[in-house]
Structure formats: structure tokens, C-alpha cells
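In: sequence unknown, structure follows:
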């Protein structure tokens, strides 16, 4: 159920042989992501459970789920960019059904992230799942 853009990332990851190259790719994705408006970095958009500062501001535009996100850690910003590719542009009901853990497993992330980063990633996924489900109702 992944977007075409996410499938392209999966294909790119298959060509990268070691985690360091994949890690660099994730960081580059974070660098390329549009910056989040500082006015949206408020307690309501802060994601609890992350080792670093993380903000996610979900929204529905023209019937499609989208969100802005940011972090003070480059790798986490890259993870946000990955999640953005996975969720954005889907109808809210479809976004709520995305199995992000399964999709990200295809990239080999879980075995290469620290436990703190994995916990933060789960917190971000939970925020997106709840937000898209609320938007679908």
C-alpha cells in the first residue's frame, strides 16, 4: 500500500550495500525536505517519546493527507522525510491504514536504529496514524 515515491526509495535502498550509505541517503532526504514553519513548532505539534526534538503538523489538503515535520537531529529529520513519502498524498482513510512498520522494515531500518530512535519512530508513526484516522472521520 506504499506510494510510488516510497517504492522508488525501496528500490534505491536495494542498490545500497551497507547501512552507512543508506544512513547518508536518509540524512540527505531530511536535508532536501521543505522546512517547517517555526510558528508550527508548538507543544501541540511536539511528538513525545523521541530522544530529539520532533514536531509533526498534520493537515488535509484537497482531500489528501499531508503533514509538515521537523527535528533538531538530521537522521530524525530524514526519518520524517521517509514518513512523508509514505503517507502524504493519500486519502486520510488510506493513510490511516498504512502499515508503516512493515513498509519501513523493507528498508532495514529497525535493525540499524538505536532503541531510542526506534521508540521515537514508533511515536511519530502513532501520531500520523491517529491524525489520519481523525481526518478520515
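Out: Ah, there it is. This structure is a prediction, so every number in the text was calculated from the model and none was measured.

In: all contacts plus neighbour counts: C-alpha atoms, from now on.
Out: OK.

In: Let me know how buried the spatially closest residue to residue 104 that is not a sequence neighbour is, in neighbour terms.
Out: Excluding the flanking residues, the one nearest residue 104 by Cα to Cα, 6 or more residues apart in numbering is residue 110, at 7.8 Å. Around residue 110 there are 15 other residues, counting by other Cα atoms under 10 Å.

In: Residue 110 contacts residue 118, doesn't it?
Out: Yes - using Cα atoms under 8 Å as the test, residue 110 is close enough to residue 118 to be in contact (6.6 Å).

In: here comes the other one, which I'd like you to weigh against the first:
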């Protein structure tokens, strides 16, 4: 069973708190997180799965299992791959309702805007939006069965 979204957000806040706002260490840690992301099947690295609004290429795939949404993702840049890995960690294994209704507060708590520029912030918001759209679509598919 997946941990509640807010518990996962708190874990992320605690992990980043250890870095004490050191920009270089934070960026390195984000890239390290991306390296731990489960490799995305090459069949999902197509235009159909690209997140619109990201400067880097980000591929995002979602599927539903036992009423929970699971995400897989990849990016062509290390820092963006790390950022999407944080979202996969928070949202994967949650119900569509939890994904749709949860407001993410960990980015502001860890001061993410200090570490990533405006372009990446816009891309991060686009990733969140796409994950919520997937949750809505999967929820409506489930309800129509």
C-alpha cells in the first residue's frame, strides 16, 4: 500500500532539509534521484507521451492497477529527470482522487524556485498538470467500465 501523499512530501522536505539550501548539492541530489528512476520502456519515448510545456523532453506514461495510478517517466536532461522522479515518487501508487485533489507543497517548502529557473518551474508545473490529466482520464475510464 502506498504511503499517503503528504507523508511522501514530508519525506522529501526532510531529505532536502539536510542539504541546508546548498544549491550545488541540491542540484546534484536532484540529478542523483533521476538516476534512480526506473527506466522508461522505449515504446513510450514517442511524441504521444511528451509533456507539453517543458523545455527539455519529458516523457510520461501512466496506467491504472487495482484502482491506483502508476507513473513512469524519463527526460533527456539529468536535472529534469530528477524533478520528474520526485513527482513520480509522490503520485505513483495513489488513487486518481488523491492525485487530482492533492496540492503539492513540497516544492515551496524545499525552496525549489531558488534551485531551478523560470523555464524549469514552468516545465515542472506542466508535469504536474499532465499527471493530474492522466489521473482524470484513468478515473473516467474506470467509471465507464
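Out: Structure received. A quick note: this is a predicted structure, and the numbers were derived from the prediction, not measured.

In: care to give me the TM-score?
Out: In this superposition the chains share a TM-score of 0.91, using TM-score structural alignment, normalised by the length of structure 1; 136 aligned residues with a Cα RMSD of 1.4 Å.

In: picking up where we left off before, what residue of structure 2 takes the place of the residue nearest to residue 104 of structure 1?
Out: Taking TM-score structural alignment, the alignment pairs residue 110 of structure 1 with residue 113 from structure 2.

In: Tell me which residues of the one helix or strand that match maps to come out buried.
Out: According to DSSP states H and E, residue 113 of structure 2 maps onto helix 112-115. Under the neighbour-count criterion of 16 or more other Cα atoms under 10 Å, helix 112-115 of structure 2 has 112, 115 buried.

In: What of stretch 98-112 of structure 1?
Out: Using 16+ other Cα under 10 Å as the test for burial, stretch 98-112 of structure 1 gives 98, 100, 103-104, 107, 109.

In: of the residues you listed, closest to residue 4 of structure 1?
Out: Minimum distance to residue 4 of structure 1 across the buried residues of stretch 98-112 of structure 1 is 12.4 Å, recorded for residue 103 (Cα to Cα).

In: residues contacting the alignment partner in structure 1 of residue 68 of structure 2?
Out: Structural alignment (TM-score structural alignment) places residue 68 of structure 2 against residue 64 in structure 1. Residue 64 of structure 1 makes contact with 88-92, according to Cα atoms under 8 Å, 6 or more residues apart in numbering.
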